[in-house]
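# Sequence and predicted structure are below.
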Amino acid sequence: MLRFLRSLYFGRRLFYALFGISILFLISFWIEFLYSITWILTAILGVLLFSDIVALFKGFPISAERYLPEKFSNSDENGVKIKIENKYGFKVYSEVIDEIPVQFQKRDFLRSIELPAHHTVNFEYQLKPLKRGEYIFGNLNIYISSFLKLAKRRFVFNKDQMVKVYPSFIQMKRLDFLALDQKISLHGIKRIRRIGHTMEFEQIKEYVRGDDVRTINWKATAKQGNLMVNQFQDERSQPVYSIIDCGRMMKMPFEGLSLLDYAINSSLAFSNVALKKKDKVGLLSFSNKIDNLQKASSKLSQLNRIMQALYNVNTGFYDSDFSMLYSRVKKHLSHRSLLMIYTNFEHMSGLQRQLPFLKALAKQHLVVVIFFENTEIIKLTNITPANISESAHQTVAEQFSHNKLLMVKELQRHGVQTLLTKPADLSINAINKYLEIKSRGML
């Protein structure tokens, strides 16, 4: 009986009908013949309500299932599929309320669907997580009503399903083609001009117009009687590390996503491209201590290990210790490597404190310091000030923006490669920087 009462709900039509009957009872105080008619209408309503409840509560004629992917991709749209099967012998109307994880702060999910007799309906909705971690889905609630819509029956399915949100593997797959083709023509992707060549020999081929005459192989030319040239390819099996700063500066949010999550998504996409280019990839995260160190490897399983490691990377409110980073890199990375350091500097003084350690790293490795443009400040520089207050804000914003450019010049002056980018363009620009370094043979 208690289960029956918990699953029984009443529709709006019943309350509208009861309100109308109460008005008729009120009017019958002055018009007496309406009193009898109102009782007849009340009896009819009671019969209809009873028959509606009996029809809805025969057996268990509704089945439903929520299908979740194995994992969610952070900062991307992820599909959640719902399947509902109607075993009633008549058409019913359903209201689907899915208890979405608390991280989304979404409490207005409702889908109204008509279910024909003995019919199955599938639909899908999208969720965009902005944090990594475990997301718990609650009940899948389905409220069924007949064409009378006087009563509803509640069905509950799929209690407490859990899905993990990983760094953006959807973005990684979307940028996968960059490992195969450097002739990029899509909007938003910077073209890279190949300069020179690397020194890893691939094959000898016949000379065609446009080949570099410096690569002519004179011995092969003498044997074949035709001009022959050496063909080179990008050097492979070079160690490449993504070094992620997990300090307090990476806590800053842009468009709902922290700088740390932008860096993590970029590291995964970048590592995938580097593996496709046959390089060894590794990972290091740090703040006031070394949180994670994955030695560089070119094995296919390395990408999965990096994804698992990135899943657990979190930021705190500590100042990052670049001196400790330098000592750990010097101890564990004996071979010259490409170090893609994801960090952020908002003031020149912050850069000056860490510059000696970056210069020391650059003596042994090829260092690329990646930091971020403040897009909110850039918006202020583009407005037309309407008063003195806005003009003052714009002046300060222009100074902050100019300081970022000075930081780039300062790092380049000391032989450190730099990449200043908007957070949203980070993955594309980081991969392009890597391809540029490969094409120039700088590592």
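Here it is on my side, so go on. Model, not experiment: these values are computed from the prediction.

# okay, CA-based contacts and neighbour counts for the rest of this
Noted.

# How much space separates the residue sitting nearest the centre point of the chain from S258?
By C-alpha atoms, centre = their mean, the mean C-alpha position of the chain lies nearest to S75, the distance being 2.2 Å. Between S75 and S258 the computed distance is 10 Å (C-alpha to C-alpha, to the nearest Å).

# alright, now check it against this:
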Amino acid sequence: MEADRVLPEKFSNSDENMVKITIHNQHGFKTNVEVIDEIPVQFQKRDFLKSLEIPAHKKISFDYLLKPLKRGEYTFGNLNVYVSTFLKLIKRKYVFNKDQLVKVYPSFIQMKNLDFLALDQKINLHGIKRIRRIGHTMEFEQIKEYVRGDDVRTINWKATAKNNHLMVNQFQDERSQPVYSIIDSGRMMKMPFEGLSLLDYAINSSLAFSNVALKKKDKVGILSFSNKIDTLQKASSKLSQLNRIMEALYNVDTGFYDSDFSLLYSRVKKHLTHRSLLMLYTNFEHMSALQRQLPYLKAIAKNHLLVVIFFENTEMTKLTELDVSNVSESAHQTIAEEFVHDKLLMAKELQKHGIQTLLTPPKDLSINTINKYLEIKARGLL
């Protein structure tokens, strides 16, 4: 009897990943086989059992799916195969593939699924907004013949006189602009929603967003911080930049420290000398927490286009939608409504000071972040 466990080169965090098992019966008779795979401890799954009948000299394969919720190294134990004949009087145990290691990276599957947004933002799918282009950016692309629907304000009169028919200037989104994902890895980002921490939601979104920005020919970089600067990858538009970002995001982790926004401001001022688009992933649960950090956010926004991305508390939102039946439930609902209202006030407070804001449910983070980026590019704000 031979068996093999085939693992992908790496797992994608928060996505279904396929594991394939192949078993080859080299006996000259049909066998009954029970397969027990020792799945990594992170999954807390101890009931794996697959029963098969394998004809003589035949090979059978099957697969199963695993969904990791945390980045890092996962170790598979033994692949145990118990073999018996049709009488089932005795079983023989075979052991294969001891201690296989696989690394779980930020969600590259989600990144690939959202890859098309870099090519066409006019696709009408659920969750994807059409962006109204307000004016145009001033990066010249070419002169072309006028067709109905072109903006008459872009008519090139010299080219029109030379060719004896209407010609217009065509513009494109400005390219090679520096774009940074700034990830707050402080204790507030440890909060879990649907099994995944806010930090991992932010990391998955940063990877998908960086891929789209690179396809749009912008320079992308990342920065992570808590009580110190953990990671700083300077913006670049090279093809290898996405792999560097993925490796850097793999190592981002959170402790239980308060985030130092004054340190963030000093590092941004020192290292990011050109005006850049800064997508800051953070979270505030109370207005007082925002007020403490607002002076630093305003200082950063003076020299850069800052977008503060923080999270709706979806559990609180669910509480506000329940039908209450007693005083205790009514009190809980009142508190939940106050939390939801505070989030909206925070967004308005940031906007009042000229800071772009995105308040989003965790599960919609990636698509909403990319939409915000496409809107900024379309409006030529950077």
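Great, that's in hand. If you're wondering where the values come from, they're calculated on a predicted model, not measured in any experiment.

# Can you pull the TM-score for these?
TM-score for the superposed pair, counting by TM-score structural alignment, normalised by the length of the second structure: 0.99. Supporting figures: 382 aligned residues with a C-alpha RMSD of 0.6 Å.

# returning to what we had before: now check the second structure for the residue matching the residue nearest to the centre of the first structure.
Taking TM-score structural alignment, S75 of the first structure has S14 as its aligned residue in the second structure.

# OK, contacts around V240 of the first structure?
Residues in contact with V240 of the first structure (C-alpha atoms under 8 Å, 6 or more residues apart in numbering) are A274, D279, K280, V281, G282, A296, S337, L338, L339, M340.

# Make sure the fifth one is indeed in a helix.
No - secondary structure of G282 of the first structure, determined by DSSP: H, G, I helix; E, B strand; the rest coil: strand, with no helix assignment.

# Name the nearest residue to it, sequence neighbours excluded.
Of all residues not flanking G282 of the first structure in the chain, A296 sits nearest, at 3.9 Å (C-alpha to C-alpha, 6 or more residues apart in numbering).

# so what corresponds to the one you found in the second structure?
The alignment partner of A296 of the first structure in the second structure, by TM-score structural alignment, is A235.

# surely that match meets K217?
No - applying C-alpha atoms under 8 Å, one finds A235 of the second structure not in contact with K217, separated by 11.8 Å.

# which of these two has more neighbours?
For the pair A235 of the second structure and K217, the greater number of neighbours falls to A235 (22 against 19), based on other C-alpha atoms under 10 Å.

# And the match of A296 of the first structure, how far from T160 of the second structure?
Distance from A235 of the second structure to T160 of the second structure, counting by C-alpha to C-alpha: 41 Å.

# Ok, M111 of the second structure next?
To T160 of the second structure, M111 of the second structure is 44 Å away according to C-alpha to C-alpha.

# These two - which one has more neighbours?
Using other C-alpha under 10 Å as the criterion, M111 of the second structure and T160 rank with M111 on top: 20 against 15.

# Need the counterpart of M189 of the second structure in the first structure.
Structural correspondence for M189 of the second structure with respect to the first structure (TM-score structural alignment): M250.

# ok, that match touching I264?
No - in terms of C-alpha under 8 Å, M250 of the first structure does not count as a neighbour of I264; the distance is 11.0 Å.

# pretty sure S242 of the first structure is in contact with K280, am I right?
No - counting by C-alpha under 8 Å, K280 is not a contact partner of S242 of the first structure; they are 11.2 Å apart.

# Neighbour count: those two, which is higher?
Between S242 of the first structure and K280, S242 has the larger neighbour count (other C-alpha under 10 Å), namely 26 against 22.

# Check which residues of the helix or strand that one falls within are buried.
When elements are assigned from DSSP states H and E, S242 of the first structure belongs to strand 239-245. By neighbour count with 16 or more other C-alpha atoms under 10 Å, strand 239-245 of the first structure contains the buried residues P239, V240, Y241, S242, I243, I244, D245.

# Tell me who's in contact with the third one.
Y241 of the first structure is in contact with V281, G282, L283, L284, A296, S337, L338, L339, M340, counting by C-alpha under 8 Å, 6+ apart.

# Tell me the spacing between the last one and F371 of the first structure.
As judged by C-alpha to C-alpha, M340 of the first structure and F371 of the first structure stand 11 Å apart.

# Need the counterpart of V308 of the second structure in the first structure.
V308 of the second structure maps onto V369 in the first structure, with residues paired by TM-score structural alignment.

# count of residues packed around the residue nearest to K70 of the second structure when sequence neighbours are not counted?
Closest residue to K70 of the second structure in three dimensions, ignoring its sequence neighbours and counting by C-alpha to C-alpha, 6+ apart: N13, at 6.4 Å. Counted by other C-alpha under 10 Å, the residues lying close to N13 of the second structure total 26.

# ok, now F19 of the first structure?
Other residues close to F19 of the first structure by other C-alpha under 10 Å number 12.

# likewise R248 of the first structure?
16.

# unless I'm mixing things up, it is touching D321, no?
No - taking C-alpha under 8 Å as the contact criterion, R248 of the first structure and D321 are not neighbours in contact, 11.4 Å apart.

# Quick check: buried residues in stretch 87-101 of the first structure?
87-88, 91-101.

# now the helices for the first structure?
Under the criterion DSSP state H, the first structure contains helices at 2-7, 12-27, 33-56, 169-174, 218-224, 259-276, 302-311, 322-332, 348-364, 375-381, 388-413, 426-440.

# Appreciated, that's everything.
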